[in-house]
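Visitor: How does the following fold in three dimensions:
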Amino acid sequence: MVFDYVIVGGGSGGATLAARLSEDPTVSVCLLEAGGSGKDLLIRVPAAVVAMLPGRPKINNWAFETTPQAGLNGRKGFQPRGKTLGGSSAINAMLYIRGHRSDYDHWAELGCEGWSFDEVLPYFKRSESNERGPDALHGGDGPLQVSEQQTPRPVSHAFVDACAESQVRRNDDFNGPEQEGAGHFQVTQFRNKARNGERCSAVAAYLHPVMDRKNLTVITGAHATAIKFARKRATGVSYRRKGADHTIAARREVILCGGAFNSPQLLMLSGVGPADELARHKIPLVHDLPGVGRNLQDHLDFILNWKSKDPDMFGLGVRGAINIVKGILQWRKNGTGLIATPYAESGAFLKSDPSLDRPDLQLHFIIAVVDDHGRKLHMGYGYSCHVCVLRPYSRGEVGLYDANPLSPPRIDPNYLADERDAALMLKGVKMVRRILEAPALAKYRDKEFYMAGVTSDADIMQHIRNRADTIYHPVGTCKMGIDDMAVVDPQLRVRGINGLRVVDASVMPTLVGGNTNAPTIMIAEKAADMIKAAV
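Guide: Model prediction:
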């Protein structure tokens, strides 16, 4: 089979890109996805993420692990990533956050021409159908439905009140003129009558509505094993499906959209990457590109948990089971209620020091006790608050364990390698504890999990190293730029190779100050224009 464009990975980048490129009926597009259709009930039901995220069993989830992390007392971290059309937008908390405008201006300062905030804003707006309507910062008629939450719990309102009592101002739009403050997150969730309350993943927004296009071929269950080259031009992709190997050819371009782990892995498996890494695994060198897999950045996150006697949240118990049954019936009826929740209903962006020009900490307030990504369960009811360092100094890498394309990538985030990250995390945890002890949460507060009675910096830091882990925002491993370690140029073309691009979160040179799904969709929207203009 021969297509104009072959896209590898149907996540937020790949689904968006396939839909946009196939708008031209004169070009043919093939999308390869290792997972399934992205239409499962578990994906459509927001609260059902609790069945997929833990990775036990692996449902729509690669469920990767990191190497042992010295900064986390030698623990291996957990790295869930979506394995389905829609990618991680199918198993995330649906939060629509762009980051701070200065994040994109910084990309431009690093030499990524065309990527300043004012230049990427039109692509954010083009993707977005915001329930509040269009304005200077928001789109009103894009494919991605950005909505108010259906039925936030009272405890989530109380968290915002607790922030106000702690001198954190209210903010009803984290993607508005100012990011700092506390409020409720907007979510990628359908609000039309037919699908009200369902998750609006990238594939549900962009790709499912156009799957009948004659120039678009989507192959699921297809695990890409290698990029094919003619000298230094990408000519196609090999993949394995149902135990059989296949190869498809690309007339114009091969485009990798596998994310921060799978895209660099496939490049290295195909002979593009650091020469020493490839030699170690006896992979023939096609092009020595030392930045492939380097520059890994992620939001390390720490969770504070409180038990509560109020059962109006997710929990294990008789009342909790009754609530879930009632919630399912309500959601099936009109898309509202407990089952429509993103779990992280409210949150905040904080400055660790008032003199800072932008927030450096993000909080996610959860209407359940979250422990080890939901892999450790506790009886009763409670709530949790995550805190993460928005722009870590620590840098890690993605590599290979071996030359087997079915093996997982070697993931080393190198968490807390830079002491500045540890110091800021400690400060953030102390700030969160003060908020959670504010009067507004008194009626919900029972007792603190794990940290009760822990007051010294040394003891808090030990808890951080024992329990902190990712909040699922890995980026940077095929970074965009103009320096020697850049993997792609500002047009997202792989340096030194023709006919090959990367369009996903791996191209971010630095991590944005917020969740990464919306920025990845923006990157694909902008890439579509660049690819069309290159013909």
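
Visitor: from here on, contacts and neighbour counts on C-alpha atoms
Guide: Will do.

Visitor: can you give me the helices for the stretch 201-350 of the chain?
Guide: For the stretch 201-350 of the chain, the helices defined by DSSP state H, counting those that start in this stretch cover 202, 259-269, 275-280, 318-334.

Visitor: With respect to burial, which of those scores highest?
Guide: When the helices of the stretch 201-350 of the chain are scored by mean count of other CA atoms under 10 Å, the highest mean neighbour count falls to helix 202 (a mean of 31).

Visitor: which strands and helices sit next to that helix?
Guide: Here helix 202 touches helix 12-21, going by 3 or more CA pairs under 8 Å, 6 or more residues apart in numbering; DSSP states H and E.

Visitor: Next, the buried residues of the helix it packs on.
Guide: 12, 13, 14, 15, 16, 17, 18, 19, 20, 21 (16 or more other CA atoms under 10 Å).

Visitor: Next: stretch 371-388.
Guide: 371, 373-374, 378, 380-388.

Visitor: Endpoints of that stretch, how far apart?
Guide: End-to-end span of stretch 371-388 (CA to CA, to the nearest Å): 15 Å.

Visitor: thinking in terms of the whole chain, how far from its middle is that stretch?
Guide: 19 Å (CA atoms, centre = their mean, to the nearest Å).

Visitor: Then stretch 321-340?
Guide: 26 Å.

Visitor: Also stretch 410-421?
Guide: The answer for stretch 410-421 is 18 Å, by CA atoms, centre = their mean.

Visitor: Run through who's touching that stretch.
Guide: Residues outside stretch 410-421 that contact it (CA atoms under 8 Å, 6 or more residues apart in numbering) are 65-72, 261, 296-298, 300, 389, 392-401, 422.

Visitor: The structure of the following sequence is requested for comparison with the preceding one:
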Amino acid sequence: MRDSYDFIVIGGGSAGSVVAARLSEDRNCSVLLIEAGGRDRHPFYHLPAGFAKMTKGIGSWGWDTVPQRHMQDKVFRYTQAKVIGGGSAINAQIYTRGNALDYDEWRQMGCEGWSYADVLPYYRRAEDNDTYDNEFHGQGGPLGVSQPSAPLPVCEAFFEAAAAIGIPRNQDVNGQVQDGVCFYQLSQRNARRSSAAMAYLAPNEGRPNLTVCTGLQVARILVERGRAVGVQTADGKQITVRGEVILSSGAVGSPRLLQLSGIGPADGLSELGITPVFDAPEVGENLQDHLDLYCISELSGPYSYDRYAKPFWAAVAGLQYVLTRKGPVASSLFETGGFWYADPDARSPDIQFHLGLGTGIEHGVAAMPDGGVTLNSCYLRPRSRGKVRLASADPAKAPLIDPNYLADPRDREMSIRGLKITQEIMAQAPFGDFVKAERLPGPDVKTDAEYFDFVCKHSKTSHHCAGTCRMGVDDRAVVDIRLRFNGIEGLRVVDNSIMPTVISSNTNAAAIMIGEKAADMIREDHAMGAAS
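Guide: Got it, this is the predicted structure:
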């Protein structure tokens, strides 16, 4: 590792991996990528079913939220990736983009260049899609995007049950229409996870102008006379930058590091003993996330993947995967789901479903001793806004993460409506040959008050946090529409924290798109600067 680079990228997650790889395509440009987490050598990072281990500890910071005051002080495990590849290395590999209207609304907020028509080419450029090559999808890109290789018959029962209550089947929820239930496409290639690190960094780490440094934490961004001039690592080393510092540490990590660097709400930083470098009140504000609720049904036979948690069946599954690339190891466990309406008058689907082919898959979610399935729902356009703040000036301390779930009464109402729709689907006749009984919420939960009590005990994050370094054209926006930090030169934020509003789906594909688009903007801006 040298003492100076043209670009320093902080965070080797979904967006950071992309932007580092794309910028290093110019061999005259030196790029340093710094990732606090380790390498992705453990097989769980590459086997699709490894997701079941992720929210229980591997590859994450181990952070929790503050008690949620609108949810009876419930504390949520808030899994944030700490490994090269970031969220794309530990998520359920679901490849969705949100609704086209999400991006068009960004444009209507003044974010020119971020409409769906503007971002679609970057989605297509990233893809190596095993099924589609059309106006919505591309082939030949770095990121593997594939159809599921290990569905079960209970998935077809889900489709038929949804149809029984009027929800259609949709072959491509990333295509012309989002409405309906589906097999999700997955960020996989040949039944292996295609993380951003594997797709963008692994093929290019031999480039002499790209340095990837893992297991090293950045303590602060260095700012002199209103310009980012480098970084200081946790071991005290200072590395200078000739071009830009690009912050790609995610919707929690990016505002956290900015505040540790003295960039954020000045009064709060001073109270912690941090000398303010730049007063930016909205750094860490506008946190949005999808709250996940779930309905769990016990099955009348071995129709899910639950039995493969036992040692004998785990060995059988491993052998099946080695020989055929099929079976439970090839499953993300959440490859079936879809989009529908809690509010029938919503401008586009406002509820997302994920059918879990087992129980107890994620941290804190109940398991059925004899096996079951889990049908999750999340309300996609929450009005509640939270924040990320520091608990201490010590970089080793966890931040204060407050999603502020259900602060807005509409979020509570729509979330419970979504849960009731999952129950209705699971109660339909096509599930009759599979389901023994609904166990959660179960028949004893009837009133809205009882549903709310249930939600306060049985819910989790969807891992879709966004918005804490908001992009905009107003004076309080953290970054401008080219993702340049407002008020500090040579500093850009490139990750899901820049979203003005969280998109209506899983968010990892969007992080990759943001990395792709940002790389083009950075190259354009520096070419213009050189020309002038």
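
Visitor: Just the helices from the second structure, written as ranges.
Guide: Taking DSSP state H to define them, one finds helices in the second structure at 14-23, 51-54, 87-90, 100-108, 116-126, 153-164, 196, 250-260, 266-271, 311-324, 409-426, 448-457, 508-531.

Visitor: how about those in CSV, adding distance to residue 433 of the second structure?
Guide: Output for the helices of the second structure, formatted as CSV (distance: least, CA to CA, whole Å):
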stretch, distance to residue 433 of the second structure
helix 14-23, 41
helix 51-54, 26
helix 87-90, 33
helix 100-108, 38
helix 116-126, 40
helix 153-164, 9
helix 196, 40
helix 250-260, 43
helix 266-271, 58
helix 311-324, 23
helix 409-426, 12
helix 448-457, 27
helix 508-531, 35
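
Visitor: now for those helices, which one comes closest to residue 357 of the second structure?
Guide: Proximity to residue 357 of the second structure (CA to CA) singles out helix 153-164 among these, at 8.3 Å.

Visitor: mean offset of that closest one relative to the first structure (after superposition)
Guide: For helix 153-164 of the second structure, the mean distance to aligned residues of the first structure following superposition is 1.1 Å (mean CA distance after the TM-score superposition for the first structure).

Visitor: re the thing from before, of all the helices of the stretch 201-350 of the first structure, which one comes closest to residue 155 of the first structure?
Guide: Comparison of these against residue 155 of the first structure by CA to CA identifies helix 318-334 as nearest, at 15.4 Å.

Visitor: Could you list every helix and strand in contact with that closest one?
Guide: Using 3+ CA pairs under 8 Å, 6+ apart as the contact test, no helix or strand touches helix 318-334 of the first structure.

Visitor: switch to 10 Å and redo it
Guide: strand 315-316, strand 380-389 (3 or more CA pairs under 10 Å, 6 or more residues apart in numbering; DSSP states H and E).

Visitor: Grab the longest strand from the first structure for me.
Guide: Scanning the first structure for the longest strand, with DSSP state E as the assignment, gives strand 244-256.

Visitor: Quick check: residue 489 of the first structure vs residue 304 of the first structure, distance?
Guide: With distances taken as CA to CA, residue 489 of the first structure is found 41 Å from residue 304 of the first structure.

Visitor: do the same with residue 358 of the first structure
Guide: Distance of residue 358 of the first structure to residue 304 of the first structure, computed by CA to CA: 24 Å.

Visitor: For the helices of the stretch 201-350 of the first structure, give me CSV that also has distance to residue 121 of the first structure.
Guide: Converted to CSV, the helices of the stretch 201-350 of the first structure look like this (distance: least, CA to CA, whole Å):
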stretch, distance to residue 121 of the first structure
helix 202, 18
helix 259-269, 22
helix 275-280, 38
helix 318-334, 34
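
Visitor: ok, the aligned partner of residue 434 of the second structure in the first structure - contacts?
Guide: Correspondence of residue 434 of the second structure to the first structure, assessed by TM-score structural alignment: residue 444. Residue 444 of the first structure makes contact with 154-155, 158, 306-312, 381-383, according to CA atoms under 10 Å, 6 or more residues apart in numbering.

Visitor: between the buried residues of helix 12-21 of the first structure, which is closest to residue 533 of the first structure?
Guide: Distances from residue 533 of the first structure to the buried residues of helix 12-21 of the first structure, taken as CA to CA, are shortest for residue 21 (11.2 Å).

Visitor: wait, what's in contact with the closest one?
Guide: Applying CA under 10 Å, 6+ apart, the residues near residue 21 of the first structure are 5, 27, 28, 29, 215, 216, 525, 527, 528, 529, 531, 532.
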